[in-house]
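Undergrad: Build me a model from this:
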Amino acid sequence: MKAYEITGGFGLDHLKLTERPLPTPGRGEVLIKMKAVALNSRDLGVIDGFYHPDLQEPLIPVSDGVGEVIALGEQTSRFQIGERVSGIFTQSWISGKPTKANWSSSLGSPLNGLLAEYVVLPEEGLVRVPAHLTDVEAATLPCAGVTAWHAIVEEGKVMPGDTVVVQGTGGVSLFALQFAKLAGATVIVTSSRDEKLERAKAMGADHGINYKQTPEWEQVVMDLTNGEGADHIVDLGGASTLNRSLSALRVGGQISIIGGLSGFQIEGLALIPAIIRKARLQAINVGSREMFESMNGAIAKHVLRPTVDKVFTFEQSIEAFQYFASASYFGKICIEF
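TA: This is a model prediction of the structure:
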């Protein structure tokens, strides 16, 4: 079978298409023929050596994807041949609170990922995907979808009438927009491009703020909320946005810290606004299988569809990563087998 491996160093120059033996499922495992994968910032970080500079090579990258069960190992009972399944990001996080041990079981590093024609995964680390979604759409769910669901529903407990600020128009952000609207919230989206804000409004966003034109976007949030501030802010910017998020938050509100697009080291964190607002800063790291299954139920019930920006072929995987690195996308970048 064909697979992409990180080998001989870091960077896209070291992501190579190779041949591997067809894997065989063992006890409690299933063999999956991959149909599509979706890219995340973490995948590029793994390839560039940002997350694990001591990476054990060779490694198959990419955590998110969907495929068809084509063979079952001994003592498997959760799935049947022919079903479409997706691997959960943290293979050992089934339900409840995460543990330190969970982080050694994430797909795409340290475990081999899904950028291969066939993969074997434990049946406990898989979920069925909503029937109405295409393979490409379903591939977007494990990381971006579950992260947004965790932030908006599981931890945020967003209610009708709440105001939610979503930063950017990438995969997590657009899922957060969709889930917040399902909850009945007013959603404010920030972006550097007016055309992306218009597309977000077409998806249901109530307001858009161009942070290039209005760097002090937190003042606009305060104006839109009659001086009260937002109930929930999904912060993906990190270093350059967290202080502004604190200034845009209502008293008792929550900030879901999800990304660090502008950096992960935050100097000069404004503690006074945080204390005055009794702010809750909740870091979000994807989610459990139980969360994934709950999210899938909501997606199926509301016939929700993820937003896919562009689809590449398996042979164009390097080009897909290059396009992803350009950060010009709206929604998810996918690779179809």
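Undergrad: from here on, contacts and neighbour counts on C-alpha atoms
TA: Will do.
Undergrad: The lengthiest helix in the chain packs against which elements?
TA: With DSSP state H setting the assignment, residue counts place helix 289-302 as the longest helix in the chain. Here helix 289-302 touches strand 126-128, helix 146-149, going by 3 or more C-alpha pairs under 8 Å, 6 or more residues apart in numbering; DSSP states H and E.
Undergrad: List the buried residues in it.
TA: Applying a neighbour-count criterion of 16 or more other C-alpha atoms under 10 Å, one finds 289, 291-293, 295-296, 299 buried in helix 289-302.
Undergrad: Leaving out sequence neighbours, find the closest residue to Gly171.
TA: Using C-alpha to C-alpha, 6 or more residues apart in numbering and skipping residues adjacent in sequence, the residue nearest Gly171 is Gly331, 4.5 Å away.
Undergrad: check contacts around that neighbour.
TA: Contact analysis of Gly331 by C-alpha atoms under 8 Å, 6 or more residues apart in numbering lists 169-171, 174, 306-309.
Undergrad: to compare against the first, here's another:
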Amino acid sequence: MKAIRVAKPGGLDKLTLVDIDAPGTPGPGQIKVRLKASSLNFHDFGVVSGNMPTEDGRIPMSDGAGVVEAVGDGVTAFATGDHVVSVFFPQWQDGPPPVADFSGTPGDGIDGYAREAVLAAASAFTKAPDGWSHEEAATITTAGLTAWRALVVDGGLKAGDDVLVLGTGGVSIYALQIARAMGARVFATSSSDEKLARLTEMGAAGVVNYKTDENWGATIAEMTGGRGVDHVVEVGGPATLSNSIDACRIGGHMALIGVLTGRSGEVATAKMMAKHQKLQGLIVGSHAHQRDFVRALETTGIKPVIDRSFPLDRIADAFQHEADGAHFGKITLSI
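TA: Now for the predicted structure:
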């Protein structure tokens, strides 16, 4: 069967389409999945680019969606023909996070889903939302669940809250959709006026171009009548955090998700302390969180925004499209 491997030291020119052995018969507790789609995330780009070094010849991609072809003894959660989607942390089923690294994450610590089929523990998948395409389902694993945990699990989002999302990547667009579906008001930033117009069409109550307004945090706060937003989905990191603190209300919640502007930097601790704010780091979520999220997606009717889909053998082009930063929403792979 076909698969993609990335050779050390990484780089888009190190992604190679190869033939590997197809998986055999599932053992007890296992399922065999014919993979149909994956989706790109910043984490995946870190792996394939070599910025997050992993084993030579690793099969990348943390997101995988497809159809169950066979089930092993003892598996009751799935049946042949079920549409399923992978989980980011297969070892985190429920409860508090037990993991602080990517050693068990597909596409990083173990081989991922840039291949045609996989044999895995049944606990490494959940059912996909009913009626979704495989490309749509593949966006849940990382981006969708991150937004859900940031706002709902950790943030306790409720109707009437104000939410700030930064940019138009997969997490931010999902966060906008979740917040709007749950009756919250959303504010958004981008460096593109065209993208800001699209965010407004999607229901954003206020938008700011952060390239032309260096004090965009204060501008967002003014848009809320000076109170500030209840939640910030902080995907930028060091270079955006100070403005996010300005945008966030006294006692507000900031979900620290991204490192788009760097892995470390100064934090305006005195300003954050004075505003009694909570800054909570997170990486994706558990199997239980994903099951809850799938039910929420089926109930609300949210569908992901897919910018563009590429075939598996054009994975390098897909990552280049991501690196160019022109996308709006998710980029997917069809397998």
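Undergrad: give me the stretch of structure 2 that the next helix-or-strand element following the longest helix of structure 1 matches.
TA: For helix 289-302 of structure 1, the following helix or strand on the C-terminal side (DSSP states H and E) is strand 308-313. Under TM-score structural alignment, the match for strand 308-313 of structure 1 in structure 2 covers residues 306-311.
Undergrad: So for stretch 69-76 of structure 2, first residue to last residue, what's the gap.
TA: Taking C-alpha to C-alpha, to the nearest Å, stretch 69-76 of structure 2 runs 14 Å from one end to the other.
Undergrad: ditto for stretch 164-177 of structure 2
TA: End-to-end distance for stretch 164-177 of structure 2: 12 Å, by C-alpha to C-alpha.
Undergrad: Doesn't Lys195 of structure 2 lie inside a helix?
TA: Yes: counting by DSSP: H, G, I helix; E, B strand; the rest coil, one finds Lys195 of structure 2 located in a helix.
Undergrad: Count the neighbours of it for me.
TA: Using other C-alpha atoms under 10 Å, Lys195 of structure 2 has 19 other residues around it.
Undergrad: Likewise for Thr269 of structure 2?
TA: 12.
Undergrad: Show me what it lines up with in structure 1.
TA: Under the alignment (TM-score structural alignment), Thr269 of structure 2 pairs with Leu271 of structure 1.
Undergrad: Excluding chain neighbours, give the residue nearest to the residue nearest the centre of structure 1 in space.
TA: Nearest residue to the geometric centre of structure 1 (C-alpha atoms, centre = their mean): Ala144, 1.7 Å. Nearest non-adjacent residue to Ala144 of structure 1, counting by C-alpha to C-alpha, 6+ apart: Val172, 4.5 Å away.
Undergrad: Please report the distance of that neighbour from Pro142 of structure 1.
TA: According to C-alpha to C-alpha, Val172 of structure 1 stands 11 Å off from Pro142 of structure 1.
Undergrad: which one of those two has more residues nearby?
TA: Using other C-alpha under 10 Å as the criterion, Val172 of structure 1 and Pro142 rank with Val172 on top: 29 against 26.
Undergrad: Can you verify that one is assigned to a strand?
TA: No: per three-state DSSP, Val172 of structure 1 lies outside any strand segment and is helix.
Undergrad: which residues does it contact?
TA: 144-145, 147-148.
Undergrad: likewise Glu69 of structure 2?
TA: 31-34, 80-81.
Undergrad: and if you look at Trp93 of structure 1?
TA: 102, 287-289.
Undergrad: go on, Pro98 of structure 2?
TA: Pro98 of structure 2 neighbours (C-alpha under 8 Å, 6+ apart): Trp92.
Undergrad: what's the spacing between it and Lys330 of structure 2?
TA: 28 Å.
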